[in-house]
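# Here is a sequence together with a model predicted from it:
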Amino acid sequence: MNEMVAAVLAKTTTLKLASSARILVVEDDGDIAAMLTDLLRAHGFEASSAPNGREMDRLLLRHSFDLILLDGMLPGEDGFSICRRLRGSGQIPILMLTALQEDIDKVLGLELGADDYVTKPFNSRELIARIKNILRRSTSPEETDVNLLPMTFSGWKIDPRSRELYDADGAQVSMTTAEFDLLWAFCCHPNKVLTREQLLAMTHAGSAGPIERSIDAHISRIRQKIEPNLKEPTFIKTVRLGGYLFASKVEPVG
């Protein structure tokens, strides 16, 4: 089942925010699931729900979704495990919904590949804003500014139009929406110290974003994908009391 789901997710292309955007709510509490699907439909989204990971897998095999709203505390396979599994097989955006209040739990979800999180009890307007923000940042290739050119750094190639990253051997490297946005921001400002506040502003379009530590979590995941030595990063360097610096020559392609 997991291999079949992985094949489906690998072919999933996230669409730009539209009234037809499809959202899958994975929540075991029936009342909360019903409330969430009603809320989403009231804001123009198509919404379905699943009470657990098994039912989620069945729905993913039958339908394509533009975002998964995933509860962290599920019976059986919990939301954090599901997040790790989904991120290992595709790039569909994931918004974690959890009752856990500790920052360490929130950051854990982001480190596992979630694009954002909302804690229970949540504000409906904030939830919808975060969903719209994730979908807006997950622009499809044909709707991206055609004037943006791909860039290269140390043999790597990053393409903002297709939102794809390729290593020096030409192999595509899977990136979440947040990871791609951060790496693109670095490539647009090479060899310049960027604070966490600046990075949040660049990657969340001015809307409410996750805590600043989420930047650290996403950068940790990017480093795992592009750095030859995690103990001594050569691309994304930490600047004490400053933020981060992308230490590489970046050139446009074409």
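That came through fine.

# Going by C-alpha atoms from here, please, whenever you check contacts or count neighbours.
Will do.

# What is the burial count for I23?
Look at I23: counted by other Cα atoms under 10 Å, it has 23 neighbours.

# isn't it right up against G44?
No: under the criterion of Cα atoms under 8 Å, I23 is not in contact with G44, lying 10.8 Å apart.

# Please, where are all the strands along this structure?
All strands of the chain, identified by DSSP state E, fall at 22-26, 46-50, 67-71, 94-98, 116-119, 151-153, 156-159, 164-166, 172-173, 193-194, 236-239, 243-246, 251-252.

# Using a markdown table, lay out those together with distance to G209.
Output for those, formatted as a markdown table (distance: least, Cα to Cα, whole Å):
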| stretch | distance to G209 |
| --- | --- |
| strand 22-26 | 20 |
| strand 46-50 | 23 |
| strand 67-71 | 16 |
| strand 94-98 | 12 |
| strand 116-119 | 8 |
| strand 151-153 | 27 |
| strand 156-159 | 24 |
| strand 164-166 | 23 |
| strand 172-173 | 25 |
| strand 193-194 | 17 |
| strand 236-239 | 21 |
| strand 243-246 | 17 |
| strand 251-252 | 29 |
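
# Any idea which of the ones you listed gets closest to K225?
Among the strands of the chain, strand 172-173 comes nearest to K225, with 7.5 Å by Cα to Cα.

# Presented hereafter is structure B, for comparison with structure A:
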Amino acid sequence: MKKRILVIEDDENIRDVCRRYMEREGYEVLMAADGREGSEMFQAHETDLVVVDVMLPGKDGYQICQDIRQQADTPIIILTARGDERDRLMGLTLGADDYLTKPFSPRELILRIHNILRRVSVFKSADSHEQGVLDFGRVAVDLSMRRVMVAGHPVELTAKEFEVLCVMARRPGQVFSKGQLLDLVWGYDKDVNTSAVTVLIRRLREKIEKNPSQPTFIRTVWGIGYRFEPNGELGR
């Protein structure tokens, strides 16, 4: 089946370019010209990936990211004309998987879409073949169901959050640099700042740690990166 992509962009020229390039690559494309229409289309159609502009009439891209993350882990790429890193990090904090700054190359957008969908497919395939639960006491990762339990309660993670947690939890004690996590989870590191990893790790800690400011499961190895501590529960 064709992968379906929803493009939410108020610039007609950009929408048209995105549609032509995506359809050329075999994707089915849904288009929305403002935030409210985009939200309605997301609700009405099963979507494999969303491309959304930050500055939209009706409802901005940040709000759309937030709304999507409250109900699904559908990958999101945000488009922004803003050069300020704080604006890009805001999108990542709200659950976006990647970003492109305008003006951007349509080929670069297609490459990022390919990489994200390929990574999601690889992780889902690996999880379906690797059955069982990685149980670390307070935190448990159900690989086949792609579900995380914290203190016996389900916790909603985005696709990227789940993938990063799985990469680290499958190799407890191993230290991963930010560059390694970018390569393993994002699939590339071109133009993707390691701050994306920092933001994602912070979100993960907020969801699984008792005290995110003093994490016991996802530990920082200063000057190198991060490691998953299998005995994190004992740290409290």
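Nice, I can see it. Please read all numbers here as calculations on a predicted model, not as lab measurements.

# L200 of structure 1: neighbouring residues, count only.
Neighbours around L200 of structure 1, by other Cα under 10 Å: 22.

# and the equivalent of it over in structure 2, what does it touch?
Counting by TM-score structural alignment, L200 of structure 1 corresponds to L182 in structure 2. Going by Cα atoms under 8 Å, 6 or more residues apart in numbering, L182 of structure 2 touches Y188, D189, T194, V197.

# C18 of structure 2: which of those residues is nearest?
Closest approach between the contacts of L182 of structure 2 and C18 of structure 2, by Cα to Cα: Y188, at 21.4 Å.

# tell me the contacts of that closest one?
Under the criterion of Cα under 8 Å, 6+ apart, the neighbours of Y188 of structure 2 are N115, L182.

# And the helices in structure 2?
Using DSSP state H, the helices of structure 2 run over residues 12-24, 35-44, 61-69, 85-93, 106-129, 159-169, 178-181, 195-208.

# Out of the ones you listed, which gets nearest to G223 of structure 2?
helix 178-181 (10.3 Å).

# Following superposition onto structure 1, what is the mean distance for that closest one?
Here the mean offset of helix 178-181 of structure 2 against structure 1 after fitting is 1.1 Å, by mean Cα distance after the TM-score superposition for structure 1.

# Equivalent analysis for stretch 198-205 of structure 2, please.
Mean deviation for stretch 198-205 of structure 2: 0.6 Å (mean Cα distance after the TM-score superposition for structure 1).

# which residues are contacting that stretch?
Counting by Cα under 8 Å, 6+ apart, L89, L92, T93, L157, K160, E161, L165, K178, P212, P215, I218 sit against stretch 198-205 of structure 2.

# Just list the residues touching the first one, thanks.
Right, the one you point to is L89 of structure 2. Contact analysis of L89 of structure 2 by Cα under 8 Å, 6+ apart lists S195, A196, V199.

# swap the cut-off to 10 Å and go again
G95, A96, D98, Y99, N193, S195, A196, T198, V199, L200 (Cα atoms under 10 Å, 6 or more residues apart in numbering).

# swap in the fourth one?
With Cα under 10 Å, 6+ apart as the criterion, the residues that contact L157 of structure 2 are 69-70, 72-73, 95, 146-148, 163, 165, 203-204, 207-208.

# Could you do the second one as well?
Contacts for L92 of structure 2 (Cα under 10 Å, 6+ apart) come out as 62, 65, 76-78, 86, 98-99, 195-200, 203.

# residue nearest the centroid of structure 2?
D97 (3.2 Å; Cα atoms, centre = their mean).

# Structure 1: which residue goes with that one?
By TM-score structural alignment, D97 of structure 2 lines up with D115 in structure 1.

# and if you look at V150 of structure 2?
V150 of structure 2 maps onto D167 in structure 1, by TM-score structural alignment.

# so what's that match closest to, chain neighbours aside?
Nearest in space to D167 of structure 1, with sequence neighbours left out and distances taken as Cα to Cα, 6 or more residues apart in numbering, is W156 at 4.6 Å.

# what's stretch 86-104 of structure 1 aligned against in structure 2?
Aligned using TM-score structural alignment, stretch 86-104 of structure 1 spans residues 68-86 in structure 2.

# out of the contacts of L157 of structure 2, which are buried?
The neighbour-count criterion (16 or more other Cα atoms under 10 Å) marks R69, D73, G95, R146, V148, E163, L165, R203, L204, K207, I208 among the contacts of L157 of structure 2 as buried.

# ok now do the third one, which residues does it touch?
Yep, that's G95 of structure 2 we're talking about. Applying Cα under 10 Å, 6+ apart to G95 of structure 2 gives the contacts 62, 65-70, 73-77, 89, 157-161, 199-200, 203.

# next one: G38 of structure 2
Applying Cα under 10 Å, 6+ apart, the residues contacting G38 of structure 2 are 6-9, 30-32, 44, 50, 52, 58-59, 61, 64.

# Most neighbours among these, which one?
The most crowded member of these, judged by other Cα under 10 Å, is I8 (30 neighbours).

# Map that one across to structure 1 for me.
Counting by TM-score structural alignment, I8 of structure 2 lines up with V26 in structure 1.

# now swap in R170 of structure 2 and tell me
So R170 of structure 2 corresponds to C188, using TM-score structural alignment.

# okay, now that match: neighbour count?
15.

# right, and it touches A247 too?
No: the pair C188 of structure 1 / A247 is not scored as a contact, 11.9 Å apart, by Cα atoms under 10 Å.

# returning to that earlier point: redo the helices of structure 2 as a markdown table? Include distance to G223 of structure 2.
Listed next are the helices of structure 2 as a markdown table, based on distance: least, Cα to Cα, whole Å:
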| stretch | distance to G223 of structure 2 |
| --- | --- |
| helix 12-24 | 40 |
| helix 35-44 | 41 |
| helix 61-69 | 31 |
| helix 85-93 | 22 |
| helix 106-129 | 27 |
| helix 159-169 | 18 |
| helix 178-181 | 10 |
| helix 195-208 | 13 |
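
# of all the ones you listed, which lies closest to D135 of structure 2?
Among the helices of structure 2, the nearest to D135 of structure 2 by Cα to Cα is helix 159-169 (9.5 Å).

# Matching the residue nearest to D167 of structure 1 against structure 2, which residue comes up?
Under TM-score structural alignment, W156 of structure 1 pairs with V139 in structure 2.

# All set, thanks.
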